[in-house]
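Colleague: here is the input, now give the coordinates:
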Amino acid sequence: MLVGNVKKNSISESYPFVVNDVLSKLNEIDLSSLPLGRHELDGYDSKKLWFVILEYHTSPLSDFHPEVHKYHSDLQILLSGTELMAWSIDTGNHPHFGDYNDTRDILFYESDCVNLNIMNAMPGDFYLFTPNVVHITNVINKEPEFVRKLVVKIHNDLLAGVL
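Modeller: Sure, this is the predicted structure:
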């Protein structure tokens, strides 16, 4: 897992190349005007890296199951609104909630069997959930809130050697 700011700064030099490159390209786009749904990013194979624009109202933690991915990392960026995000290291021993969905590259775990850490996610920061990190996002922080978010799906191959 990696947390940082979307704007270039002295720390961003230590981010993996693909993260810096994606952030640089996203900073050149008017993200507020992009329609909801899936988008491609110039210079990347659309099967290895793409992003989606989402809008929703935050919901209670109890509405979600912890999720994990095998082949992709989630680079999540709040464009507006705030939410809580929960995470934990994947031990591989958590009871599954359903089967692995290979089309979506997602596996859910039983909620009460994962000890989660909670953080307050804010616009301008990014949250990279790598395949070894169980996570829940879209969680209410005090009051339901409207959120606009960008999620970049990055294939493990593009992060090889840094995971």
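Colleague: use CA for all of it now, contacts and neighbours both
Modeller: Noted.
Colleague: this structure: helices as residue ranges?
Modeller: 17-26 (DSSP state H).
Colleague: contacts only, for Leu107.
Modeller: Leu107 makes contact with 67-69, 96-101 under the criterion C-alpha atoms under 8 Å, 6 or more residues apart in numbering.
Colleague: now those: which count as buried?
Modeller: Buried subset of the contacts of Leu107 (neighbour count, 16 or more other C-alpha atoms under 10 Å): 67-69, 96, 100.
Colleague: mind listing what's buried along stretch 38-58?
Modeller: 49-54, 58.
Colleague: still on that earlier bit, farthest pair within the buried ones among the contacts of Leu107?
Modeller: His69 and His96 (12.8 Å; C-alpha to C-alpha).
Colleague: pretty sure Leu128 sits against Asp74.
Modeller: Yes - in this structure, Leu128 sits in contact with Asp74. The criterion is C-alpha atoms under 8 Å, and the distance is 5.5 Å.
Colleague: of the buried residues of stretch 38-58, which belong to strands?
Modeller: 49-54 (DSSP state E).
Colleague: what about Tyr71, how many residues nearby?
Modeller: Counted with other C-alpha atoms under 10 Å, the neighbours of Tyr71 add up to 16.
Colleague: please generate a structure for the following sequence too, so the two can be compared:
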Amino acid sequence: MIIDSLENAGKYTSVHPSFAKAFEYLNSQDLAALEPGKFVIEEGTLNAAVSAKEGVKTEDAKFEAHNNFIDIQVCISGKEKMGWSTRSQCTNPVAEYNPEKDVIFFNDTPGMYFELLPGQFAIFFPEDAHAPMIGEGVIKKLVVKVKKA
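Modeller: Predicted coordinates:
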């Protein structure tokens, strides 16, 4: 997992072959003006989704992980609390991994929590389980899905 602000995004372009293009996209957008919806940045490799939803209580957050995609989750407005644990510590899945949606949910409790403010991001790799969208009020965010190399 990586947590930082978009102003420092250039430090992470060498971490994955598609990160440079992902951060180029993020930095070229007027994030506040983006409407909720899904966008293709690069077919098969980079997809984005903007959402603006009411935050949930900590105990209601879905705790998830992905096998084939890395998430770059950017807070656009609001304050988003997220839970995290290394996936190897998650031992209580809700159900089997869903390959069509590239997701597995866990009944486990995150080992730690942190908050993102507007302009900050978290990167979750397949070895990271995460519980997003915790907070009060509407949280607007952009998630870039990066195909694992």
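Colleague: on that earlier part again, neighbour count for Leu128 and Asp74 of the first structure, which is higher?
Modeller: The neighbour comparison of Leu128 of the first structure against Asp74 (other C-alpha under 10 Å) goes to Asp74, with 23 against 20.
Colleague: what's the distance between the aligned residue in the second structure for that one and Ile2 of the second structure?
Modeller: Per TM-score structural alignment, the equivalent position to Asp74 of the first structure in the second structure is Asp71. Asp71 of the second structure sits 10 Å away from Ile2 of the second structure, taking C-alpha to C-alpha, to the nearest Å as the criterion.
Colleague: okay, and the common contacts of these two?
Modeller: Shared contacts of Asp71 of the second structure and Ile2 (C-alpha under 8 Å, 6+ apart): 122-124.
Colleague: re earlier: would you reformat the contacts of Leu107 of the first structure as CSV and include distance to Lys8 of the first structure?
Modeller: Output for the contacts of Leu107 of the first structure, formatted as CSV (distance: C-alpha to C-alpha, whole Å):
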residue, distance to Lys8 of the first structure
Glu67, 29
Val68, 28
His69, 28
His96, 39
Phe97, 39
Gly98, 40
Asp99, 39
Tyr100, 36
Asn101, 35
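Colleague: and which of these is nearest Phe17 of the first structure?
Modeller: Sorting the contacts of Leu107 of the first structure by how near they are to Phe17 of the first structure, with C-alpha to C-alpha, puts His69 at the top with 20.9 Å.
Colleague: wait, the closest one touches Asp102, no?
Modeller: No - using C-alpha under 8 Å as the test, His69 of the first structure is too far from Asp102 to be in contact (9.4 Å).
Colleague: rewinding a little: out of the shared contacts of Asp71 and Ile2 of the second structure, which sit inside strands?
Modeller: Using DSSP E, the members of these that fall within strands are 122-124.
Colleague: go through these and name the one nearest Lys81 of the second structure.
Modeller: If you rank those by distance to Lys81 of the second structure using C-alpha to C-alpha, Ala122 comes first, at 11.0 Å.
Colleague: ok, so what distance separates the aligned residue in the first structure for that closest one from Gly4 of the first structure?
Modeller: Correspondence of Ala122 of the second structure to the first structure, assessed by TM-score structural alignment: Tyr127. When distances are taken as C-alpha to C-alpha, Tyr127 of the first structure and Gly4 of the first structure turn out to be 7 Å apart.
Colleague: more neighbours, the two?
Modeller: Neighbour count, other C-alpha under 10 Å: between Tyr127 of the first structure and Gly4, Tyr127 has more, with 20 against 16.
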